[in-house]
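Student: here is the input, now give the coordinates:
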Amino acid sequence: MHLMMILIVLAVAWWVRSSWNQPQGNWSMRWGRSLFLFLFPPLLIFMTAIAVLFMGPQGQMGGMYTGSVSYLLALIYLAFFAISCIKLAFQGWQSVESARNCPLVNLGDKRARLLQTGALFAGQIGFWQPELVVSQGLLQILSPNHLESVLAHEQGHHYYRDTFWFFWLGWVRSCTAWLPNTEPLWEEMLALRELRADGYAALQVDPLVLAESLLLVVSTSPVLSEICCAALGSSGVDRLQQRIEALLAPPEATQVSQFQSWHGFLLALLPLVAVVFHN
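Tutor: Next up, the predicted model:
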């Protein structure tokens, strides 16, 4: 019975992920839909594994006997989740340590780590309290106005705690790469993250100046690991036109109702109901 429940959940997760298509609508609509399609299937699978593990390898459910195969599968999958988290956490710690080895510099009223490279780079490196990291090439090439716009963008990443939330989303990505549309959804959320930070910066600096900074920085290859990192150009060249068009268009609200964003995820808890029918 447990094996049947696992197969049903896998089919539902596959179907939900397969329903993704090209993004449409404003920022709020795209973010809510992409986040649900990205996160709901893994959460449903995870809750099912927790339920199976809690019910144990023996017993009955719905008049049918349960076996140890489903219990072993759930145990293996949860162990894989744990190992992936530890691996990403170690890689993130390496990125943070690498940033902390860079010297501190003052940029007006902000302090930043100076990366000794000619590449154009600016990003937040860390977990809950990230540090601003800028490259020597960025300080040498950008004008004061362009540099101010870049720092405003990075302040947006800090404000929304992007390094923290996208560490966990990256963990989900690594654990469910076998599900359909994992990479397109991941790229979509990275692009939306950058659009949100751009919108935050556009309230403080001239959007046209920020767009010019994007043209300079996004074309540069990343110089640090993207784990625990939120950089100005991390969404890639493919999304550059979309970001510039958003900056030049009238601003739109980028906040999403908490209820609208999260109430659908309660459905992922349904597998835990099966525990009641197990004996």
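Student: for the rest of this, base every contact and every neighbour count on C-alpha atoms.
Tutor: Will do.
Student: which positions in stretch 126-136 come out as buried?
Tutor: 126-127, 130-136 (16 or more other CA atoms under 10 Å).
Student: distance between the ends of that stretch?
Tutor: End-to-end distance of stretch 126-136 (CA to CA, to the nearest Å): 20 Å.
Student: report the buried residues of stretch 81-95.
Tutor: For stretch 81-95, burial by neighbour count (16+ other CA under 10 Å) applies to 81, 84-85, 88-89, 91-93, 95.
Student: swap in stretch 271-279?
Tutor: Under 16+ other CA under 10 Å, the buried positions of stretch 271-279 are 271-272, 274-275, 278.
Student: closest one to Gly67 out of those, please.
Tutor: Closest approach between those and Gly67, by CA to CA: His278, at 12.5 Å.
Student: okay, strands next: where are they in the stretch 151-279 of the chain?
Tutor: Secondary structure of the stretch 151-279 of the chain by DSSP state E, counting those that start in this stretch: the strands cover 229-231.
Student: could you identify the most distant pair in the buried residues of stretch 126-136?
Tutor: Checking those with CA to CA, the most distant pair is Phe127 and Gln136, at 23.3 Å.
Student: hmm, back to that, out of the buried residues of stretch 126-136, which one sits closest to Ala211?
Tutor: Nearest to Ala211 among these is Val134, at 18.2 Å by CA to CA.
Student: how about this one, so we can line them up?
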Amino acid sequence: MHLTMLLLAGGLALGVHGLWRPRVGSWSDRWHWALGSFLFPPVLLLTTACALLWMGPHGAMVGRWGGWLSYGLSWLLMGWGAIAGLSQLSTAWQSWRQVRTYRAIALGARQGRLLETDLPFSAQIGFWRSELVISQGLLDMLDPEHLEAVLTHEAGHAHYRDTFWFFWLGWLRRLTAWLPRTEALWQELLALRELRADHWAAQQVDRLALAESLLAVVSAPLHYAEDLCAAFSCSAPPNRLQERIEALLSNTEERQQTSLWQVGLWLGFALLPLMAVPFHH
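Tutor: The predicted model follows:
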């Protein structure tokens, strides 16, 4: 029974990622669909492994070897999760220490860190309370109106705590990098993260100025990993850049859905293996 649970969880994880396709519609609907599809496989695998470790290796439906095999595979999965988490934490710590070495500057009412480079760059970097990092090249390139558009976009990332949530999503990405279409799901979430910040900024600054700023700086390379850094100059495929520009120029109001029932439904199914623990003998 234990081995069957693990195989079933692995099959469902492979199926969800393998069959996932981007949904057409508003960025809010697409966000919930992509997020639920991204979260379900790793959470299901982790909860199944936790349940099997709690129940122990003594399964008899497939013989003694089946119980010990599932027990060992569960330990392997949890160990890989711990290694991926420690690697993610180490990278985040190094990035935070590097950011703290940059000179603090005032940008009107905002505070930030100055990156001494001629390349245009801006990003929120950190964990729960991220810091704005902006390059001298970007300050020299943009006029006050376009600079304000970029800073407002970065404030959108801070508003949604994108660096915090994508730290954990980045950990799950490392944990399930072996699953099909994990990278495609990850890129979809990154694109939707930027669309969400663009939408938030467009409610406060001129949409055209925001689009023009995006075209001016989008070719700049990233200095940090995308799961630790929410960058306005995020490198993206041409179709993603075109999607952002079209969304800004369309000037259509889109109301974000506050209900997370779709994501909650995904996670509810992923937690089902834990319900087997009280009935185990």
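Student: and of the buried residues of stretch 126-136 of structure 1, the nearest to Met55 of structure 1?
Tutor: The nearest one, if we look at those relative to Met55 of structure 1 and count by CA to CA, is Phe127, at 35.0 Å.
Student: looking at structure 2, name the residue matched to that closest one.
Tutor: Matched by TM-score structural alignment, Phe127 of structure 1 corresponds to Phe127 in structure 2.
Student: again, but for Leu104 of structure 1
Tutor: Under the alignment (TM-score structural alignment), Leu104 of structure 1 pairs with Ala104 in structure 2.
Student: next structured bit after whichever strand or helix holds its match?
Tutor: Element membership for Ala104 of structure 2, per DSSP states H and E: strand 103-107. Counting by DSSP H and E, the next helix or strand C-terminal to strand 103-107 of structure 2 is strand 110-115.
Student: so what secondary structure elements neighbour that next one?
Tutor: Judged by 3 or more CA pairs under 8 Å, 6 or more residues apart in numbering; DSSP states H and E, strand 110-115 of structure 2 is in contact with strand 103-107, strand 131-135.
Student: who touches the first one?
Tutor: Going back to what we said before, that points to strand 103-107 of structure 2. 111-115 (CA atoms under 8 Å, 6 or more residues apart in numbering).
Student: now the angle from it to strand 110-115?
Tutor: Angle of strand 103-107 of structure 2 versus strand 110-115, following axes from the mean of the first three to the mean of the last three CA atoms, to 10 degrees, is 140 degrees.
Student: what about the helices in the stretch 101-250 of structure 1?
Tutor: With DSSP state H, counting those that start in this stretch as the criterion, the stretch 101-250 of structure 1 has helices at 136-141, 144-159, 162-175, 182-202, 207-217, 240-248.
Student: how about those helices, which one is nearest Leu3 of structure 1?
Tutor: Closest to Leu3 of structure 1 of the helices of the stretch 101-250 of structure 1 is helix 162-175 (CA to CA; 20.3 Å).
Student: re earlier: distance to Gln241 of structure 1 for the buried residues of stretch 271-279 of structure 1 - can I get that in a markdown table?
Tutor: Output for these, formatted as a markdown table (distance: CA to CA, whole Å):
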| residue | distance to Gln241 of structure 1 |
| --- | --- |
| Pro271 | 42 |
| Leu272 | 44 |
| Ala274 | 48 |
| Val275 | 50 |
| His278 | 54 |
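Student: which of the residues you listed sits closest to Asn181 of structure 1?
Tutor: The closest of the buried residues of stretch 271-279 of structure 1, once distances to Asn181 of structure 1 are taken by CA to CA, is Pro271, at 23.6 Å.
Student: isn't the closest one up against Leu53?
Tutor: No. Using CA atoms under 8 Å, Pro271 of structure 1 is not in contact with Leu53, being 11.5 Å away.
Student: the counterpart of Glu194 of structure 2 in structure 1: neighbouring residues, count only.
Tutor: Using TM-score structural alignment as the criterion, Glu194 of structure 2 maps onto Glu194 of structure 1. Here the number of neighbours of Glu194 of structure 1 (other CA atoms under 10 Å) works out to 25.
Student: I'd say Glu194 of structure 1 and Arg239 touch.
Tutor: No. With contact defined as CA under 8 Å, Glu194 of structure 1 does not reach Arg239; the gap is 9.4 Å.
Student: average gap between whichever helix in structure 1 runs longest and structure 2?
Tutor: If you go by DSSP state H, structure 1 has its longest helix at helix 68-100. If you overlay the two and look at helix 68-100 of structure 1, the average distance to its match in structure 2 is 0.8 Å (mean CA distance after the TM-score superposition for structure 1).
Student: return the angle between stretch directions for that helix and helix 162-175.
Tutor: Interaxial angle of helix 68-100 of structure 1 relative to helix 162-175 (the same axes, to 10 degrees): 140 degrees.
Student: for helix 68-100 of structure 1, the distance to its chain's centre please.
Tutor: 16 Å (CA atoms, centre = their mean, to the nearest Å).
Student: so what does it touch, helix or strand wise?
Tutor: Going by 3+ CA pairs under 8 Å, 6+ apart, helix 68-100 of structure 1 lies up against helix 2-18, helix 27-55, strand 110-115, strand 122-125, helix 162-175.
Student: follow-up on the earlier one: restricted to helices, list the buried residues of stretch 271-279 of structure 1.
Tutor: Using DSSP H to define helices, no part of the buried residues of stretch 271-279 of structure 1 is located there.
Student: so which bits of stretch 19-39 of structure 2 are buried?
Tutor: By neighbour count on 16+ other CA under 10 Å, the buried set for stretch 19-39 of structure 2 is 20, 27-28, 30-39.
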